[in-house]
Structures are given as C-alpha cells and as structure tokens.
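Trainee: starting from these lines, generate the structure:
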Amino acid sequence: MIERDPSQRTRNPIACLCNAVDAGDSLILFLEGTRNPDDGVLPFKSGLYHLARQRPELEFVPVCIDNLKRVMPKGKWLPLPLLCTTTFGVPLRLDADETNDAFLARAREALLASSPDQLEARA
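Mentor: Next comes the predicted model:
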C-alpha cells in the first residue's frame, strides 16, 4: 500500500512503484485515490502520470470492476465472495509531449470506455 498522506510518508511513493515494476511486479492502482460513495468516476490523481513519466515504456491497462462496492466495501482489505464483472480496456502509454491533465483525461476516458454500461450502450 502507498501512504497517501504526505505528512505520514517516509518514502517517495513513485519511487516505490518504480521499484516494484523494476522487480517485475504488476501494479493495481485505484486512480481516484478514494472510493466514491456515489455512482460515477471521480477525477484521477496524478500518480499515474508521474509513474508514466518515470517509466514511459510501461503500458497501462484500464480495468473496470463492476459491483466493486459490494465485492470489496470501502475500508475492507479482503473481497467478499460475490460475483463481479471485470472488463479490460485497451492499453495506453504516455505520449512524449503529453501533459498531466491530457494524460489523465485520456486514461479516464479509456476506463469509462471499458465500463460494461458503456459497452452495452454502444451495442
């Protein structure tokens, strides 16, 4: 887990992510930084951009987990044995001259595009 509170951090969170990637680990990032009590997607935090800037060769795969609020309620560490649908989107990379805001907007759109609700609406 990455410590989000800057006053409690003892290490650079992006360096921790880079070390994990360099060790061959996969990362699961919840880019909103917190759970939204309502439906919808909150704005993304900039950690993804900073990681992509440090490791531009990485591909980021948007993953939509439908029914996440029931499967893994806020504050819980282990998922409950309930059904959920996981949809994988098209991988994306940071473009060389892409700004933080542009990359996060593109990543957010990629996540929304992989949402089962969005896929059903297009069918």
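Trainee: all contacts plus neighbour counts: C-alpha atoms, from now on.
Mentor: Will do.
Trainee: could you point out the longest helix in this protein?
Mentor: Criterion DSSP state H: the longest helix present in the chain is helix 100-113.
Trainee: by contact count, what packs against the following helix or strand past that helix?
Mentor: Counting by DSSP states H and E, the next helix or strand C-terminal to helix 100-113 is helix 116-122. Helix 116-122 sits against no helix or strand, with contacts defined as 3 or more CA pairs under 8 Å, 6 or more residues apart in numbering; DSSP states H and E.
Trainee: 10 Å - rerun?
Mentor: Counting contacts by 3 or more CA pairs under 10 Å, 6 or more residues apart in numbering; DSSP states H and E, helix 116-122 packs against strand 63-66, strand 85-88, helix 100-113.
Trainee: to compare with the earlier structure, here is another sequence to fold:
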Amino acid sequence: MIAFRIELNGEHICTAGLEQQGVLTAVVSWLRSTSLNETSGEPIEQGCEENLTFNVGGLARDADGSGANLKWVDRTLQEGDEICIKVIQALQVDEPVKREREDPDFVGQQERQYYEALKKKYAE
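Mentor: Model prediction:
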C-alpha cells in the first residue's frame, strides 16, 4: 500500500497509510489572526496570534460503512523545524493515534440542513 513515512527534525514520527480505500493527507498550516480581548471579544490593537501546525490524517470507512476520521500526527511547529515526507510502498503501517467514527444520525441531520439550504437558495 502507499504510505507516508514521516520524519520531524530527523526523528521518525510515524508511517501512515490505509489498507482500504480512503484519503491520506499531510498538511502544514500557518495562521495569523487578530487577538481578541477575552472579556469583551473586541480586537486588541496591534495584537495577533500565530499558529503553525503539522497534521497527518485521513478518512476511511469502517466495515459497517461508517466514516472515520484518522489522525497520526497533530503537532505545533516552530521556525526551523524540518519535515520529511517520503512516499513509500509499505506492507505494514502504524495505527492512527486517534480514530473518530462519524455519527450517522448527525451526518444525516447535516445533509438534510444542507439540502434544505440549497433548496431554499435555488427554488424557483
């Protein structure tokens, strides 16, 4: 199977992959946003927050057809960190550190809300 061999600053972190159909991602994200006063919720003048993260995750289907969100890596990065992602063929991969199954009832409710919103938007 295709897998991602992940290293951070020269240290092996994980080998992530899926035996079944699904999605495998490795994402580096940087966000700068305005800082807000915790009491008032108002923007702080010249205040900003920065967030630099690295995530390795995926989506898969369980045997019963329910979707599952998978997570191997969820880390904060800092300037100078070095990430190596090697795409490999692997017979064995690491288990995700986190696996969250979709709630079918919640998914159904979300789909219905989306359908109703589109129907309202495009109904003639």
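Trainee: what value does the TM-score take for this pair?
Mentor: Scored against TM-score structural alignment, normalised by the length of structure 1, the superposed chains reach a TM-score of 0.26; 60 aligned residues with a CA RMSD of 5.0 Å.
Trainee: quick revisit: list the buried residues of the longest helix of structure 1.
Mentor: Using 16 or more other CA atoms under 10 Å as the test for burial, helix 100-113 of structure 1 gives 100, 103-104, 107-108, 110-113.
Trainee: okay, the helices and strands packed on helix 116-122 of structure 1 in a markdown table with distance to residue 120 of structure 1 next?
Mentor: As requested, those are exported to a markdown table (distance: least, CA to CA, whole Å):
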| stretch | distance to residue 120 of structure 1 |
| --- | --- |
| strand 63-66 | 13 |
| strand 85-88 | 12 |
| helix 100-113 | 11 |
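Trainee: nearest to residue 51 of structure 1, of these?
Mentor: Nearest to residue 51 of structure 1, of all those, is helix 100-113, at 11.0 Å by CA to CA.
Trainee: where do the helices sit along structure 2?
Mentor: Listed in chain order, the helices of structure 2 (DSSP H) span 104-122.
Trainee: in it, which strand has the most residues?
Mentor: Using DSSP state E to assign secondary structure, the strand with the most residues in structure 2 is strand 43-61.
Trainee: quick one: contacts of stretch 22-42 of structure 2?
Mentor: Applying CA atoms under 10 Å, 6 or more residues apart in numbering, the contact partners of stretch 22-42 of structure 2 are 2-4, 6, 16-18, 43-61, 67-77, 83, 85.
Trainee: let's see that with 6 Å instead.
Mentor: 43-44, 47-60 (CA atoms under 6 Å, 6 or more residues apart in numbering).
Trainee: can you give the distance of it from its chain's centre?
Mentor: 13 Å (CA atoms, centre = their mean, to the nearest Å).
Trainee: quick check: buried residues in the longest strand of structure 2?
Mentor: Neighbour-count burial for strand 43-61 of structure 2 flags 53-60 (criterion: 16+ other CA under 10 Å).
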